[in-house]
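In: Give me a model of this one.
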Amino acid sequence: MFGFLNLNKPFDWTSHDCVAKTRKLLRIKRIGHAGTLDPAATGVLPIAIGKATRLLQFLPTDKAYKATIRLGVQTTTDDLQGEVISQKSATELDLATVKTALMQFQGKIEQIPPNYSAIQVDGKRLYDLARKGEKIEAPVRNVEVFNIDILDWRIGEFPELDVSIACGGGTYIRAIARDLGAVLETGGTLAALQRTVSSGFNLTDSFNFTELEAELEAGFQPIAADVPLQQLSEITLPETEARRWCQGQKISVDSQVSEILRVYNEQRLFLGIGELNEELLIPRMVLETGND
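Out: So this is what the prediction gives:
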């Protein structure tokens, strides 16, 4: 068995917990995931099964979230899982002011990741350094936020803002919550997060573990390995050339461009990933023998 599972990650589970549970349910050791989610976040966690783990690096990186930002509160982790650093009433805030402030978080922006994150500095995870109380200077990252839409606004001593965010890979929504609070001079932290899109998978098509167990009883079939790779162009090879390509040989093609491609044979069997370098199709990842 190989392919993908569109998992709806439950609250308070790590991404590693989800991989371990999936291994147990499917009785397959070779399981991986794309796009780590914090334990407090829920939503889409793409799971690769069997040989599909080799395709994780080729998945699209764009993501989308629904988030709740609480203003007037700042924490050590930039979400409600951390200790409160500062807290002050923000009853004077109005939605118009917040809308104006949000505009500077769209487009290509610089972002400092939360100290409690999986990013490595000098070979060590930031969250490990933070837990030891070490002073950390997280590296600035260039990320892209395509769109932020306001879904709801709740006034109060610590007003809350619900937003939908579409962004590129590597964007921290916790950092947006923190930095919005800094711009508004109130402090801000992430109160809730749900990922609705990740690596070509949507929340509406996802399975939770209860649903997955029911599917296994009925005869579960994973999502075909090439389905989330539709952002890549494709090429179909004649049978003789397909067999040669699957054996690791470079194939001459009529092209003057360079790109990464999905490779198929004439029976539409997905063979793997190739790199088109001008007039040569080079095997990057072969998943099938091409003899089926």
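In: only C-alpha atoms for contact and neighbour calcs from this point on.
Out: OK.
In: Where do the helices of the stretch 1-150 of the chain begin and end?
Out: Taking DSSP state H, counting those that start in this stretch, the helices of the stretch 1-150 of the chain run over residues 15-26, 95-102, 126-131.
In: Report the separation between the residue nearest to I69 when sequence neighbours are not counted and K135.
Out: Leaving aside its sequence neighbours, I69 sits nearest to L190 (CA to CA, 6 or more residues apart in numbering; 4.7 Å). Using CA to CA, to the nearest Å, we find L190 at a distance of 22 Å from K135.
In: Which one of these two is surrounded by more residues?
Out: L190 (26 against 9; other CA atoms under 10 Å).
In: List the contacts of that one.
Out: A67, T68, I69, R70, D78, D79, L80, I173, R174, A177, R178 (CA atoms under 8 Å, 6 or more residues apart in numbering).
In: can you give me the strands in the stretch 151-292 of the chain?
Out: For the stretch 151-292 of the chain, applying DSSP state E, counting those that start in this stretch gives strands covering 160-167, 188-198, 201-202, 233-237, 251-252, 258-265, 270-277, 280-286.
In: from the middle of its chain, how far away would stretch 78-88 be?
Out: Distance of stretch 78-88 from the chain centroid (CA atoms, centre = their mean, to the nearest Å) equals 25 Å.
In: one more, for comparison:
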Amino acid sequence: MASRRRGRLLDGVLLLDKPAGLSSNHALQRARRALDARKAGHTGTLDPFATGLLVCCFGRATKLSGLLLEADKAYEATLQLGVETDSGDLTGEPVATATDFTITPEQVYAILPQFTGAIQQIPPMYSALKRDGKPLYEYARQGIELERPPRDVTIHQLEVLALSPTEIRIFVRCSKGTYIRTLAQDIGRALGCYAHLTALRRTQVGPFSIDHAVELETLQNHSHGDSLLLALDSLPAELQLDNLRKEAL
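Out: This is a model prediction of the structure:
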């Protein structure tokens, strides 16, 4: 006799505020267990050190995952000046440093236009992109550097939120496939002082905002977690399953 599949048949979308220290998949699986849901998926990976909006889809809503992977996203990021790391963030090892530099607000604002609009990025070695069936980060951990072709991305909006002599906080709204770690490195190089990310928070995915997200701990302690899900018929028109079926015809 076939074994019964675990979990409930549950349909809906959860806007989860992913905590730092968890991979996107680990956060998704904790949410799935908290809801006792059978089928779940997310719509775009966040690095473990990053926080913010992780759109989790359950049941029939998993059909939306591909569409939301293509959606524009928004982030708030903190760049530490003076050091570039091999990963582009605080988890990596320093590979270049600048000990004597002075960056003015005028310099920062002057270089921002070159990173706005349609630009090209070279994906970081510490990424999940694959070469010969193997993620680039596995090569990187072995100390192997591979040539990566540049990718076309679009930075729709790039604003400075705060400035100090050694740190810049920025807001970025961008197309899919944009690496904020790479953007941080490129900004640091353009300023002549190097940079890496010390904080990254995703604030928007397509039509969904972090303002309506729930923390993982809140979900796990909620006696009626189902009530935190967005029902399929409450989603924006472009994400209604019936409309997607009509477009496919």
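In: returning to that earlier point: same list, the contacts of L190 of structure 1, but as CSV with distance to T61 of structure 1 and neighbour count please.
Out: Formatted as CSV, the contacts of L190 of structure 1 follow (distance: CA to CA, whole Å; neighbours: other CA atoms under 10 Å):
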residue, distance to T61 of structure 1, neighbour count
A67, 19, 23
T68, 22, 22
I69, 23, 27
R70, 27, 26
D78, 23, 28
D79, 23, 27
L80, 26, 17
I173, 15, 23
R174, 18, 22
A177, 21, 25
R178, 23, 25
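In: just those residues now: which is nearest E185 of structure 1?
Out: Closest approach between the contacts of L190 of structure 1 and E185 of structure 1, by CA to CA: R178, at 10.5 Å.
In: Just tell me what that closest one corresponds to in structure 2.
Out: Matched by TM-score structural alignment, R178 of structure 1 corresponds to Q185 in structure 2.
In: And for V84 of structure 1?
Out: With TM-score structural alignment as the criterion, V84 of structure 1 matches P94.
In: Per the alignment, name the residue of structure 2 opposite R54 of structure 1.
Out: Correspondence of R54 of structure 1 to structure 2, assessed by TM-score structural alignment: K63.
In: Check P113 of structure 1 too.
Out: By TM-score structural alignment, P113 of structure 1 lines up with P123 in structure 2.
In: residue contacts, its match?
Out: Contacts here follow CA under 8 Å, 6+ apart; on that basis P123 of structure 2 touches R148, P149, P150, R151, Y179, T182.
In: export these to JSON lines and tack on neighbour count and distance to L54 of structure 2?
Out: JSON lines is the format used below for the contacts of P123 of structure 2 (neighbours: other CA atoms under 10 Å; distance: CA to CA, whole Å):
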{"residue": "R148", "neighbour count": "14", "distance to L54 of structure 2": "28"}
{"residue": "P149", "neighbour count": "10", "distance to L54 of structure 2": "28"}
{"residue": "P150", "neighbour count": "11", "distance to L54 of structure 2": "27"}
{"residue": "R151", "neighbour count": "12", "distance to L54 of structure 2": "24"}
{"residue": "Y179", "neighbour count": "17", "distance to L54 of structure 2": "16"}
{"residue": "T182", "neighbour count": "20", "distance to L54 of structure 2": "21"}
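In: Can you tell me which of the residues you listed is closest to N25 of structure 2?
Out: If you rank these by distance to N25 of structure 2 using CA to CA, Y179 comes first, at 18.7 Å.
In: And the closest residue in space to T14 of structure 1 that isn't next to it in sequence, how far from D12 of structure 1?
Out: Distances taken as CA to CA, 6+ apart place P39 nearest to T14 of structure 1, at 4.7 Å, with adjacent residues excluded. To D12 of structure 1, P39 of structure 1 is 4 Å away according to CA to CA.
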